[in-house]
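**Student:** quick one, what's the 3D model for this:
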Amino acid sequence: MLYWALIFFVVAIIAGVFGFGGIASASAGIAQILFFVFLVLFIVALVARALRGRAP
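**Tutor:** The predicted model follows:
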């Protein structure tokens, strides 16, 4: 998921350089959403792993 967020970020930068503001804005928004979803899933995985390690 982080890979796709990075891809959309690069697309947003390239579109912005070439003057496609709408596409750049949409790609940046998608990249931001994917990045935050990645962060939430990463934190959930860390907490799950920490709780699993403490179980008897």
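
**Student:** contacts, neighbours, all on C-alpha from now
**Tutor:** Fine.

**Student:** longest helix in this protein, by number of residues?
**Tutor:** For the chain, the longest helix by residue count, based on DSSP state H, is helix 21-54.

**Student:** please name every helix or strand in contact with it.
**Tutor:** With contacts taken as 3 or more CA pairs under 8 Å, 6 or more residues apart in numbering; DSSP states H and E, helix 21-54 sits against helix 2-17.

**Student:** the helix it packs on packs against which elements?
**Tutor:** helix 21-54.

**Student:** if we go by neighbour counts, what in the helix it packs on is buried?
**Tutor:** Buried residues in helix 21-54, counted by 16 or more other CA atoms under 10 Å: 23-25, 27-32, 34-35, 38.

**Student:** compare with the first, here's sequence two:
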Amino acid sequence: MPETIRFHLDENISLAVANGLRRRRIDVTTTPDEGLITVADEVQLAFARSQGC
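**Tutor:** This next block holds a predicted model:
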């Protein structure tokens, strides 16, 4: 079975990018969706890793 591609995008990436990836069935979380706006990069990375991104 192929591995699923997963991405976490921070607030500096346009939501249009996330929407485009989602249309292609790529699993994407975003900083605004997860309530992580203005959170340090280290916390963003820890979140992404915890989600398998």
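
**Student:** for the two chains, what TM-score is obtained?
**Tutor:** Aligned and superposed, the two chains score 0.31 in TM-score terms (TM-score structural alignment, normalised by the length of the second structure); 27 aligned residues with a CA RMSD of 2.6 Å.

**Student:** rewinding a little: what's the angle from the longest helix of the first structure to helix 2-17?
**Tutor:** Helix 21-54 of the first structure and helix 2-17 are oriented at 160 degrees to each other (axes from the mean of the first three to the mean of the last three CA atoms, to 10 degrees).

**Student:** what's the distance between helix 21-54 of the first structure and the middle of its chain?
**Tutor:** 5 Å (CA atoms, centre = their mean, to the nearest Å).

**Student:** returning to that earlier point: turn the buried residues of helix 21-54 of the first structure into TSV, columns for distance to residue 2 of the first structure.
**Tutor:** Listed next are the buried residues of helix 21-54 of the first structure as TSV, based on distance: CA to CA, whole Å:
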residue	distance to residue 2 of the first structure
23	20
24	18
25	19
27	14
28	13
29	14
30	12
31	9
32	10
34	7
35	6
38	6
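
**Student:** hmm, which two among those are most spread apart?
**Tutor:** 23 and 38 (22.3 Å; CA to CA).

**Student:** find the centremost residue of the first structure, please.
**Tutor:** With distances taken as CA atoms, centre = their mean, residue 35 lies nearest the centre of the first structure, 1.7 Å away.

**Student:** correct me, but that one touches residue 5?
**Tutor:** Yes. Between residue 35 of the first structure and residue 5 there is a contact at 5.7 Å, judged by CA atoms under 8 Å.
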